[in-house]
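In: dropping a prediction and its sequence here:
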Amino acid sequence: MSSKRVKHLSINTKLHSPLLLCSIPNNSGYLNMDAFHLSAFLLLLLSSLSSACNPNDKRALYQIKKSFNNSYHFASWTNQYDCCSGDAWYGVDCDPVTHRVNGLRIFNDPEIVGQIPSTIGDLYYLDLLLLHKLPNLTGPIPPAIGKLQNLRTLMLTDNSLSGPIPEFLGTMQNLTLIELSFNKFSGSIPAVLGNLNKITAIWLDRNQLTGSIPESFGRFQGSVPDLKLSHNMLSGEIPASLGNLDFSNIDFSRNQLEGDASMLFSAKKSTQEIDISRNLFEFDFSNVTFPTTLTNLDISHNKIQGNIPSEITELQNLQFFNVSYNRLCGEIPQGGKLQDFDSSSYFHNRCLCGAPLNVTCK
């Protein structure tokens, strides 16, 4: 190789950087490699790659794996791969900058047996925790979950979890979604959940919850969450304060709620879905007004009286409608979407008449 090329590189060949030593040519070929410095460099490089996963996070993950008896779900959780290397560790997500574990998803594994390990609370940077379709995951939500103050999404669904919904969830101010559906939770709904200012959805359906809907659910600050409380054993009246908020979706169906629910309706709101079916509600439907955004309405199986307001024919986005098994009377308004629904949406009322019912109005 010509001396001209070496001169063009303008590099001091006396430098002892292994990277430079291995890349600098001379007239007789390449400079002799400084083996010691090269080895040190490679060790440093390998060390930095292997430590991408924070050791505290890695330790917590291994403890979670051990707590669940090394189930097959965790087969990729080994020293062969770094826990923050792409999707190497199944169900583990990491922040690309800090390399801290920020997402944990464990799902669809009947071999996972036992309770939620408290070690999950040591993954301080989690913003998503999903435990889904683990039929043998039992016991309560451990207090250690309360240490996850960065958590935004909490989804513990389709498991066999039990015990009360813990009060400490109301202190986790970064939560935007709480979904505890399809479990065996019991007791009352903690009123402190109404203190969550960033919450966009609270789904507690299909549990064994009792007591009333907290009055604090009518005082959410900031965003107004979707409320899905169906298939429980809730009782009492809906707090009147709920009428002050503009909920997008409400599902209180299949409980033992009673009294007035008319405050959920208003032409000034932007509600899309209301399901209060299979309760004990009693109010006059005649004077209810409807948001133009309404797509789904189910008030069936209650004790609601009055007639169907004609304004409902103006709802152009209505896709589902059921007022059956109530005490409604009068002629079914003609027009709009109302005749798109069959008689099963209207039957078993006191004295409704007109199409699509085969009952002539007198």
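Out: Cool, got the structure.
In: hey, let's count contacts and neighbours off CA atoms from now on
Out: Will do.
In: distance-wise, check residue 239 relative to residue 290.
Out: 20 Å (Cα to Cα, to the nearest Å).
In: so for these two, which sits in the more crowded spot?
Out: Ranked by neighbour count (other Cα atoms under 10 Å), residue 239 and residue 290 place residue 290 first, with 20 against 17.
In: contacts only, for that one.
Out: 265, 266, 267, 269, 311, 312 (Cα atoms under 8 Å, 6 or more residues apart in numbering).
In: go again with 7 Å.
Out: For residue 290, the contact set (Cα atoms under 7 Å, 6 or more residues apart in numbering) comprises 265, 266, 267, 312.
In: ok, second structure coming up, stack it against the first:
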Amino acid sequence: MDGQIPPWISTQFSLDSLTLSNNGLAGEIPSWLWTMAASFNELNISRNHLQGPLFPYGPNSHMLVLDVSNNALTGQLPSVWPIINGTFLWYPIILMLNDNLFTGNIPPSLCNSSVWLKLNLENNKFDGMIPWCLIKEGSPVQELNLGGHLPKSIGNLSSLEVLVMKANQFSGNILSEIGDLKQLQILDLSSNNLSGSIPHNIVFLQAMAVAREDGYVLQIEANYGVNGITVSSLGGLDMNSKGTELYYPYILSTLTRIDLSNNQLNGDVPLDFGKLKGLRFLNLSMNNLSGIIPPSLGDMSQLESLDLSSNNLSGNIPSEFQSLSYLGYLNLSSNNLSGSIPQGGQMITFENTSYSGNPSLQGCPLPKNCFWPKFAPPPPVSDGEDKDEEESGQMPWYEIGLGWSYGAGFLSVVVLLLLVGERWRKKYFKGIDNILEFMFPFLRNRRFLH
């Protein structure tokens, strides 16, 4: 649909859920919709072209889910939000305001809710500080996506599973307190202005240290008073996976990811990064990282995507990479790597773009010193008199003689049969006639085609 939100919806008095996402709707959100939404369970008008303010008359709803993300909404968020706690059956425990044009401060009144199982405010124009109540110990937030200044108290969110703060203007070092987030499965700080080295504490992210084969969809579960409510799964994330921007409607317990790309990070990659054996996606590209590629990365048995491109990494590609049997995407281009590319496992399946931009690197699939086994040229001719014929690249004479012997023996048997038996002679010449009858039209056709 395009145009404005259809006015006939205002006549539907029994609605408790309305989804108009992924359309071409434009204009302001009509006031009658906000009035109706006061009794809604869910309102989803995301991924449209809607404009104007949010709650122009102030929030008056206890919606369970409000998703207005990916629009062009403007203005400041209401300074007063309803007092919501577990005694209400309906309360806005999922609030998606990301990818709009909201300005001003993030209102502290958001803390009036006793639970925010999902709060997404990223990709807006907020300024000021993040309200303390959202990041303090015991915060009700289970999934938090933000823009603005990141305080050290982020490490207090012991139950945080997803932290996405990409495409903002964060500067300074990555906080070592992030290593305290024991339940964190997805860490995305890409496309900021972060500097300094990667903190060693990052290898203490326990949820990424366990290799899981079977996963389940992460669910939000809340139990308050006499009412137990299970809300739809955690999800709705845009992530760069295997070199492609993908949208994940669901998040599995096996989806583990670290993306620190497109920053100003320097120093070495932590040598024991391989402790994160359950990590599936690692992107450290477009930074100023130096030193070697840690061989311990070869211990990440479930790694599916690895991007270390556009850094200053040097040394060899670890031979341990040959054991990464799940690796489906690899980009080591534009570094200072040297030596030969390992030729085992998944390493031989990648194209030369995975390794280009490393002047001292050689071996297949790069053209420099690339000798695929079945196209390998013969070894060079030796000038030494004591080298045998096989080492000089010539065919050994005993092999030629052996071939002639087999041929002569077979011909002798055929001639003997033809001489001693009339029946064998007839079968032989009959076979020759059949072959000629088959071949003659073929040869004639070839002559006409030419």
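Out: Arrived safely. Quick caveat, the model's predicted, so the values are computed rather than measured.
In: return the set of buried residues in the longest helix anywhere in structure 2.
Out: Longest helix in structure 2, counting residues (DSSP state H): helix 422-449. Across helix 422-449 of structure 2, burial judged by 16 or more other Cα atoms under 10 Å covers residue 425.
In: contacts only, for the one residue sitting closest to the centre of structure 1.
Out: The centroid of structure 1 falls nearest to residue 177 when counting by Cα atoms, centre = their mean (4.4 Å). Contact analysis of residue 177 of structure 1 by Cα under 7 Å, 6+ apart lists 152, 153, 154, 199, 200, 201, 202.
In: could you find the counterpart of residue 9 of structure 1 in structure 2?
Out: Under the alignment (TM-score structural alignment), residue 9 of structure 1 pairs with nothing in structure 2.
In: list the helices and strands the longest helix of structure 2 packs on?
Out: helix 397-420 (3 or more Cα pairs under 7 Å, 6 or more residues apart in numbering; DSSP states H and E).
In: so which bit of structure 1 is the helix it packs on matched to?
Out: Under TM-score structural alignment, there's no match for helix 397-420 of structure 2.
In: before we move on, what about stretch 168-177 of structure 2?
Out: Mapping stretch 168-177 of structure 2 onto structure 1 (TM-score structural alignment) gives residues 207-216.
In: endpoint to endpoint, the matching stretch covers what distance?
Out: 21 Å.
In: give me the contacts around it.
Out: 181-189, 191, 194, 231-236, 238-239, 241.
In: now that stretch: how far from the chain's centre is it?
Out: How far stretch 207-216 of structure 1 lies from its chain's middle: 19 Å, per Cα atoms, centre = their mean, to the nearest Å.
In: buried ones in that stretch, by neighbour count?
Out: 207, 208, 209, 210, 211, 212, 213, 214, 216.
In: spatially nearest residue to residue 159 of structure 2 (excluding sequence neighbours)?
Out: residue 183 (5.7 Å; Cα to Cα, 6 or more residues apart in numbering).
In: and that neighbour, what is it in contact with?
Out: With Cα under 7 Å, 6+ apart, residue 183 of structure 2 has these contacts: 158, 159, 160, 161, 206, 207.
In: and the buried ones among those, selectable in ChimeraX?
Out: Applying 16+ other Cα under 10 Å to the contacts of residue 183 of structure 2, the buried members can be selected in ChimeraX as follows:
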select :158,159,160,161,206,207
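In: any idea what residue 106 of structure 2 aligns with in structure 1?
Out: Counting by TM-score structural alignment, the partner of residue 106 of structure 2 is residue 141.
In: actually residue 307 of structure 2, not the one I typed
Out: That one, residue 307 of structure 2, aligns with residue 298 by TM-score structural alignment.
In: next: residue 39 of structure 2.
Out: Using TM-score structural alignment, residue 39 of structure 2 pairs with residue 84 in structure 1.
In: its match and residue 49 touch, don't they?
Out: No - assessed by Cα atoms under 7 Å, residue 84 of structure 1 is found out of contact with residue 49, at 10.0 Å.
In: neighbour count winner among the two?
Out: Applying other Cα under 10 Å to residue 84 of structure 1 and residue 49 shows that residue 84 carries more neighbours, namely 22 against 12.
In: quick one: the more buried one from residue 103 of structure 1, how far?
Out: Using Cα to Cα, residue 84 of structure 1 is found at 11 Å from residue 103 of structure 1.
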